[in-house]
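1. kindly return the folded structure for what I paste below:
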Amino acid sequence: MSLGQQVAANIPFLRRYARALTGSQATGDAFVRATLEAVLADQELKRSLDGGRIPLYRAFNKVWSSAYLQIDAESDAVGEHELGAQHRLGAITPLNRQALLLTTLEDFSSAQAGQIMDLEANEIEALVSEAVSEIDAEQATKVLIIEDEPLISMQLEDLVTSLGHDIYGTAATRTQAQKLVAEGTPGLVLADIQLADGSSGLDAVDDILDIAEVPVIFITAYPERLLTGDRTEPTYLVTKPFEESTVRAAIGQALFFGSSKPLG
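-> Sure thing, here's the model as predicted:
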């Protein structure tokens, strides 16, 4: 497989990570584009990508970290704009959540995540533990589950309640979801893509977003099909079959940005 083919195969998953990291499709995709531009401009960096997925994420992390430092430097000198800069800093995903996303959403080992973030494996493990504690302490919300597989729906219910959240309701079809949101608005939505009657979870979520701005996590067996960058797409995607730790991380990140305006 050529270098171009290797990078192309991993780009959808890097987009997934970038969007979860920034809380925004537009901002996440912009960081991925900046990473590819940096690779094209640096032959040594380009050659390093021949090692597969880890070097690509490592290159992305360097772009991400330098952007963070630039914002931090600006915040010390902007005067009247300092408050705005500090608000942007507050919306940047901290290191512990980066480590959690890499080891759950992206399924890297602690050692691999350490290579990406220039940290030791034990430091990654400590960051992940810290992030999990933060998520466990997050303010409770009401969660709507849109899922047509009863066992998966029950699994998600158990996970959501174990995190201290309430179940707003469960729906197996777009119509059922419409009826539930007609009675009020959930604080978070977990949605499958393909529903029981052939309806689309994407359409069901669009119905909800027409009423209110709610964080949404999509759960699908084929995330790469929704991560082309060609159109408006989900910010948070979890792959089926999923690990509960992955859903936990996605919920924590969605609520992290749900309480403040994300970058971009």
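
2. drop to CA atoms for contacts and neighbour counts, all remaining ones
-> Will do.

3. which residues in the stretch 151-264 of the chain form helices?
-> If DSSP state H, counting those that start in this stretch is used as the criterion, the helices of the stretch 151-264 of the chain fall at 174-181, 201-209, 244-258.

4. deepest in the core, which of those helices is it.
-> Among the helices of the stretch 151-264 of the chain, helix 244-258 has the highest mean neighbour count (mean count of other Cα atoms under 10 Å), at a mean of 21.

5. which residues touch it?
-> 20-21, 23, 91, 97, 100-101, 104-105, 132, 135, 138, 159, 163, 188, 214-217, 236-238 (Cα atoms under 8 Å, 6 or more residues apart in numbering).

6. nearest to Glu147 among the helices of the stretch 151-264 of the chain would be which one?
-> Checking those against Glu147 by Cα to Cα gives helix 201-209 as the closest, at 8.3 Å.

7. and the angle from the closest one to helix 174-181?
-> 20 degrees (axes from the mean of the first three to the mean of the last three Cα atoms, to 10 degrees).

8. who touches helix 201-209?
-> Contacts for helix 201-209 (Cα under 8 Å, 6+ apart): 146, 173-175, 177-178, 181, 185, 191-195, 214, 216.

9. closest to Leu119 among these?
-> Among these, and counting by Cα to Cα, the member closest to Leu119 is Val216, at 31.1 Å.

10. how much space between Ser200 and Thr27?
-> 26 Å (Cα to Cα, to the nearest Å).

11. now which of the contacts of helix 244-258 would you call buried?
-> If you count burial by 16 or more other Cα atoms under 10 Å, the buried members of the contacts of helix 244-258 come out as 20-21, 23, 91, 97, 100-101, 104-105, 132, 135, 159, 163, 188, 214-217, 236-238.

12. would you mark the buried spots in the helix or strand hosting Tyr68?
-> Tyr68 belongs to helix 53-75 when assigned by DSSP states H and E. In terms of neighbour count (16+ other Cα under 10 Å), helix 53-75 has its buried residues at 53-64, 68, 75.

13. tell me the one among those residues nearest to Arg231.
-> For the buried residues of helix 53-75, the nearest to Arg231 is Phe60 (21.8 Å; Cα to Cα).

14. wait, that closest one touches Ala30, no?
-> No - in this structure, Phe60 is not within contact of Ala30 by Cα atoms under 8 Å, at 11.0 Å.

15. one more to put side by side:
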Amino acid sequence: MDAPNQGGDVTSKVAQELPYLRRYARALTGSQQSGDHYAAATLEAILQDMSAVKGASGVRVGLFKAFHQIWVTSGAPIDEADVGAATEAQTQRRLASLTQNTREALLLHSIEGFTAAEVGEIVGVDESEANDLIGIARNEMAQAMKGRIMIIEDEAIIAMDISGIVEGMGHDVTGIARTRDQAVELARKAPPELILADIQLADKSSGIDAVTHILEEMGEVPVVFITAFPERLLTGERPEPAFLITKPYTEDQVQSAVSQAMFFASTETLKAG
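-> Prediction:
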């Protein structure tokens, strides 16, 4: 009688963690479409054989470990259909210059909150090597490209905090907008190379709508969305962000998300409506 209950419990836990697997997969690929494809493939594999999840130290670790096995087996490609031929070639060159498993280790640790021991279990190394990978990733991140970043955030203290974080990374902040209209106007005056946008703004306008309007005028620009309710934007049922961090955030999460978004010259974003 125990096995069916255990199986149902595992399935329920996998379902709870699936939105966050989508977030991780999207950040790795720079694309909602590709990220969700890998997440779906992982879910299919688990449904066929739950042993990998059940044999891990926890269901969440097992889920991400199953994803990693599929990811590395595929060669961790960046799809030209998602980013375009020129961007795809540029991205592949950047990938080739990075130490293996460093991006994965950093995202798992900083964005998804896994311990170094859990990161090691997921990517197949010991805890010490996982710590080394995270450290290498931070060093490589510090040497990454710098750019002009616009912040769309209605809470002054949070906006100042985010501004200080990205300036500390070497980026230039073009300005801070509190509403949709302010964001559109600011983008016209000082076109950004990356946008950090809260979802809900002061006048009840939407950061999503602001970004959509800006991208319609400017073309594609990497975007990192910030929200207190990530589950609502990680369903896989509609156009959703490729890069997403959760309030309350940490400095490490902002740094990692910005670096991953800047890593790609373009990114999928939400459509209006």
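
16. which one of the helices of the stretch 151-264 of the first structure lies closest to Gly114 of the first structure?
-> Closest among these, using Cα to Cα: helix 244-258, at 18.0 Å.

17. so where in the second structure does that closest one end up aligned?
-> Per TM-score structural alignment, the counterpart of helix 244-258 of the first structure in the second structure is residues 251-265.

18. ditto for stretch 112-130 of the first structure
-> Taking TM-score structural alignment, stretch 112-130 of the first structure hits residues 118-136 over in the second structure.

19. just give me the match in the second structure for Tyr17 of the first structure.
-> So, by TM-score structural alignment, Tyr17 of the first structure is matched to Tyr24.

20. now swap in Val216 of the first structure and tell me
-> By TM-score structural alignment, Val216 of the first structure lines up with Val223.

21. against Ala197 of the second structure, how distant is that match?
-> Val223 of the second structure is 7 Å from Ala197 of the second structure, by Cα to Cα.

22. and the strands in the stretch 51-200 of the first structure?
-> 142-146, 166-171, 188-192 (DSSP state E, counting those that start in this stretch).

23. most packed of those?
-> It is strand 188-192: most buried of the strands of the stretch 51-200 of the first structure by mean count of other Cα under 10 Å, with a mean of 26.

24. check the offset of that one from the chain's centre.
-> How far strand 188-192 of the first structure lies from its chain's middle: 13 Å, per Cα atoms, centre = their mean, to the nearest Å.

25. check which helices and strands it sits against.
-> strand 142-146, helix 201-209, strand 216-220 (3 or more Cα pairs under 8 Å, 6 or more residues apart in numbering; DSSP states H and E).

26. need the ones you listed in CSV (columns: distance to Leu45 of the first structure).
-> Formatted as CSV, those follow (distance: least, Cα to Cα, whole Å):
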stretch, distance to Leu45 of the first structure
strand 142-146, 42
helix 201-209, 38
strand 216-220, 33
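
27. who wins for proximity to Glu123 of the first structure among these?
-> strand 216-220 (28.1 Å).

28. average distance between the closest one and the second structure?
-> Compared with the second structure after the fit, strand 216-220 of the first structure shows a mean deviation of 0.6 Å (mean Cα distance after the TM-score superposition for the first structure).

29. how far away is the nearest residue to Ile92 of the first structure once chain neighbours are set aside from Asp166 of the first structure?
-> Distances taken as Cα to Cα, 6 or more residues apart in numbering put Thr22 closest to Ile92 of the first structure, at 6.9 Å, once the chain neighbours are dropped. Distance, Thr22 of the first structure to Asp166 of the first structure, using Cα to Cα: 26 Å.

30. for Glu213 of the first structure, same thing?
-> 19 Å.

31. can you check Ala250 of the first structure too?
-> For Ala250 of the first structure, the distance to Asp166 of the first structure - Cα to Cα - is 17 Å.

32. one more: Ile146 of the first structure?
-> From Ile146 of the first structure to Asp166 of the first structure the distance is 15 Å (Cα to Cα).

33. same question for Ser66 of the first structure.
-> 39 Å.

34. can you check Ala34 of the first structure too?
-> For Ala34 of the first structure, the distance to Asp166 of the first structure - Cα to Cα - is 39 Å.

35. so what's the aligned residue in the second structure for Val189 of the first structure up against?
-> Under the alignment (TM-score structural alignment), Val189 of the first structure pairs with Ile195 of the second structure. Contact analysis of Ile195 of the second structure by Cα under 8 Å, 6+ apart lists 149-152, 211, 221-224.

36. likewise Leu233 of the second structure?
-> Leu233 of the second structure neighbours (Cα under 8 Å, 6+ apart): 240-241.

37. now do the same for it: its match in the first structure.
-> That one, Leu233 of the second structure, aligns with Leu226 by TM-score structural alignment.

38. again, but for Ser206 of the second structure
-> Checking with TM-score structural alignment, Ser206 of the second structure has Ser200 as its match.

39. residues contacting its match?
-> 173-174, 193-194.

40. and the residues you listed, which is closest to Gln115 of the first structure?
-> So of these, ranked by how close each gets to Gln115 of the first structure (Cα to Cα), first place is Ile193, at 33.5 Å.
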